[in-house]
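> Dropping a prediction and its sequence here:
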Amino acid sequence: MKACIIGAGFIAAAHVAGYEKIPQVELCGIADIRAEAARALADKHHCRAYTSALEMLQKEKPDAVSVCVPTHLHREAVCLALEQGADVLCEKPLALAMEDAIAMRDTALGCGRQVMTAQVLRFWPEYELISQKLAQKLSGSDWGPLLRLDARRIAHSSRGDWFGDPQRGGGALFDLLVHDLDFVVSILGCQAESLYATGHQNALGGWVHVNALLTWPGGIQVSLEAAGDMPLGYPFTMRFRADCENGCLDFTSQSLQNIATAQQVSSQLFCVEEGQARPLDPGTFPEGANGEAFHRQIRAFVTGVEAGRLPIPFEQSIYGMKLIHKIRASLETGCKMILDDI
């Protein structure tokens, strides 16, 4: 299988590392309009550099393409790769505008190809263990019903103006909260009933700190916090807790940089049941849980391309984007949103 990457930034490097660990994949090209960035990453990994994605796709004819460019450029890159006959792994968030997400879906259908959003939490060792353990406990009766999910993703901004620009990066709402919202959808499904959100905007109008409360059938409450405006030096922090009537799962991780490049400074996952808390061990990973997660994500994508069925249903990604837009509507209006129309 031949693979190419559009984009040569820090997240592209994580995709490169994932492809290189899969024997049946030949990484053959990296394209970026910044010639030096494309050349540096390509030379490091012994493949060809391009400044034109179209030229790369036409010359290399890849089976799989990772799209790792800023969010406002996703639609153009994804549709181009699909039209050139490749299946696509697109970095999150899928898009800033719903019409862009719909256009990607329609292009994939029209070309007979597939698109998968790179929601790396689904492949993160601790989050995978949480998902498996919660499903196991909820299939029985000893933990009782699920009451609430609580997720937080807190960081300082280190990516310049594009991250907080609502027209390019979308701020914490699109870049950070989308991680945990997708993980919640993977657990609870596409059935949210209502939501309400509060937050803080930067000078550009981007939502850089968001708190959202959503409800699912059965009275399940979901609380989400995403922050990209913390003081410089604040550790990148991920937290997730699932509360049942008679049991609980709790995960906290802090790193010095960001989700893709940093080693964890501290990480703890524990389970509370029968009146006791005990640690859960997701395993030991030489390159850290973050490196393992990106490798698992790429492996799952490659396996899905080979099988003709990708592991993350694209309609779940579309649904997640609809929820993000409803959260933004709540932020802008100060109103509770009833979700009977999505």
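Cool, the structure landed. The shown structure was predicted, so the numbers you read here are calculated from the model rather than taken from an experiment.
> contacts, neighbours, all on C-alpha from now
Noted.
> all helices for the stretch 51-200 of the chain, in order.
53-60, 74-83, 98-111, 125-138, 161-164, 171-175, 177-188 (DSSP state H, counting those that start in this stretch).
> Buried residues, the fifth one. List them.
Okay, so that is helix 161-164. By neighbour count on 16 or more other Cα atoms under 10 Å, the buried set for helix 161-164 is 163-164.
> next one: the first one
Taking 16+ other Cα under 10 Å as the basis for neighbour counts, the residues of helix 53-60 that come out buried are 53-54, 56-57, 60.
> one step back: mind putting the helices of the stretch 51-200 of the chain into TSV with distance to His209?
Listed next are the helices of the stretch 51-200 of the chain as TSV, based on distance: least, Cα to Cα, whole Å:
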stretch	distance to His209
helix 53-60	34
helix 74-83	23
helix 98-111	22
helix 125-138	23
helix 161-164	10
helix 171-175	6
helix 177-188	9
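> second one coming, line it up with the first:
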Amino acid sequence: MRFAVIGIDHRHVYDLIGGLLEAGAECAGYDSATTDPKVAAGIAERFPRIAPVEKRRLIEDPAVDLVVTAAVPSDRAAIAVEAMRHGKDVLADKPGLTTFEQLAAMRQTVRETGRIFSICFSERLLTRASTLATQLAMDGAIGEVIHVTGLGPHRLNRALRPAWFFDPVNYGGILVDIASHQIDQFLFYTGCVDANVVSSAVGHFGAPDIPAFQDFGDILLRGDKASGYIRVDWFTADGLPTWGDGRLILLGTKGTIELRKYVDIAGKPGTDHVFLVDGQGTRHFDASGEKISYFERLLADMRDRTETAMTQEHVFTVCRLALEAQAAAVVVTRLERNAR
């Protein structure tokens, strides 16, 4: 399998390239156009054997099987449509698309071309804690999952962000962007094929000179089997030794599983912590040795035209729910909060 990279505006592109190379794919090159030269420099440093190649050559190369994109989020759908129209499957960084119109275009293009459009929801697919939690849940360790709490705090690192990062038109809003991770996890761990957005909110509580930037959001979801709460934000303090204390709590009928994916604050060192509470007691699992299989399964799906890494309908459902939550969100402000 050969892949090409078109859209290098977000650092998640490093994980996508590295994961595919490790899974055995070959990179045909990357389009060097970017809104963030630091990302281009990072690719050259991390992957010195991959050469920059003009976009048109990559799109029209019949030997390229997959196009990878981590472009400005609002540009990803157009790149994906063009790639699929040229006979390529597509792997996009989340959120993959940012509007209902793009979602409709993606559905139509997949239907007409038969190509795969996959989004890498890295907080599940690329964390070893999630791999272990999936196995525990599938083995019935906590019974039926009836509620999921997903927390997605992030550090802003404002000085490192390109200008597009602060405009909701470019990233789709905080619920489309970050909360797509938690929506993916809610559907996956509960087995719900769909859900309703009961309530949602977005707000800005940070720097006053970027008032349009959404730095807080939450969602309440309800499916046919379970409900869930999601909170995302850009308020990770500088004292935390990583970019965010991302957590996931699965409430089951026989116990709970908590994932502390990136840090166990003032607790055990390292990443990928899984805590299980069941009828036998409490246990901690170090999941750092678990295998990440997403990229291998994606390549196998491309070869066999299967859906083992992720179903196409799951991708579209996550996107639709994120868009619905964003569209329905109440805007909360400092004034409203203080009035309460």
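Nice, I can see it. Keep in mind that what you see is a predicted model, and the values were worked out from it rather than measured.
> Just want the most central residue of the first structure.
Gln119 (2.9 Å; Cα atoms, centre = their mean).
> mind checking what it lines up with in the second structure?
Under the alignment (TM-score structural alignment), Gln119 of the first structure maps onto Phe121 of the second structure.
> From Ile178 of the second structure, how far out is that match?
10 Å (Cα to Cα, to the nearest Å).
> Kindly report the same for Glu54 of the second structure.
Taken as Cα to Cα, the span from Glu54 of the second structure to Ile178 of the second structure is 30 Å.
> And these two? Which one has more around it.
Set side by side, Glu54 of the second structure and Ile178 show more neighbours around Ile178, with 25 against 14, by other Cα atoms under 10 Å.
> Give the aligned equivalent of the more buried one in the first structure.
Checking TM-score structural alignment: Ile178 of the second structure goes with Leu176.
> hmm, back to that, what's near enough to touch the residue nearest to the centre of the first structure?
By Cα atoms under 8 Å, 6 or more residues apart in numbering, the contact set of Gln119 of the first structure is 91-92, 179, 182.
> what's the nearest residue to Pro231 of the first structure if we skip its chain neighbours?
His156 (5.8 Å; Cα to Cα, 6 or more residues apart in numbering).
> Distance check, that neighbour against Asn202 of the first structure.
13 Å.
> what's the answer for Gln119 of the first structure, then?
Counting by Cα to Cα - Gln119 of the first structure and Asn202 of the first structure are separated by 26 Å.
> Could you measure from Thr317 of the second structure over to Leu103 of the second structure?
Distance from Thr317 of the second structure to Leu103 of the second structure, by Cα to Cα: 10 Å.
> what's the overlap in contacts for the two?
With Cα under 8 Å, 6+ apart, Thr317 of the second structure and Leu103 have no common neighbours.
> picking up where we left off before, who has more neighbours, His156 and Asn202 of the first structure?
Between His156 of the first structure and Asn202, counted using other Cα under 10 Å, the more crowded position is His156 (19 against 14).
> OK, contacts around the more buried one?
227-236.
> Then Ile146 of the second structure?
190, 225-227, 250-253.
> coming back round to it: overlap of the contact sets of Phe121 and Ile178 of the second structure?
With Cα under 8 Å, 6+ apart as the test, Phe121 of the second structure and Ile178 reach no residue in common.
> Now the strand or helix carrying Ile30 of the first structure: buried residues?
In this structure, Ile30 of the first structure sits in strand 26-31 according to DSSP states H and E. For strand 26-31 of the first structure, burial by neighbour count (16+ other Cα under 10 Å) applies to 27-31.
> Repeat that for stretch 167-180 of the second structure.
Applying a neighbour-count criterion of 16+ other Cα under 10 Å, one finds 168, 170-180 buried in stretch 167-180 of the second structure.
> same check, this time on stretch 275-282 of the second structure
Buried positions in stretch 275-282 of the second structure, judged by neighbour count with 16+ other Cα under 10 Å: 275-278.
> same deal with stretch 28-45 of the first structure?
Residues of stretch 28-45 of the first structure classed as buried: 28-32, 37-39, 41-42, 45 (neighbour count, 16+ other Cα under 10 Å).
> what's in contact with that stretch?
By Cα under 8 Å, 6+ apart, the surrounding residues in contact with stretch 28-45 of the first structure are 2-9, 13, 16, 47-53, 56, 60, 62.
> Could you tell me the end-to-end distance of that stretch?
When the termini of stretch 28-45 of the first structure are compared using Cα to Cα, they are 9 Å apart.
> from the contacts of His156 of the first structure, which is closest to Ala192 of the first structure?
Ala192 of the first structure lies nearest to Ala227 out of the contacts of His156 of the first structure, by Cα to Cα, at 22.5 Å.
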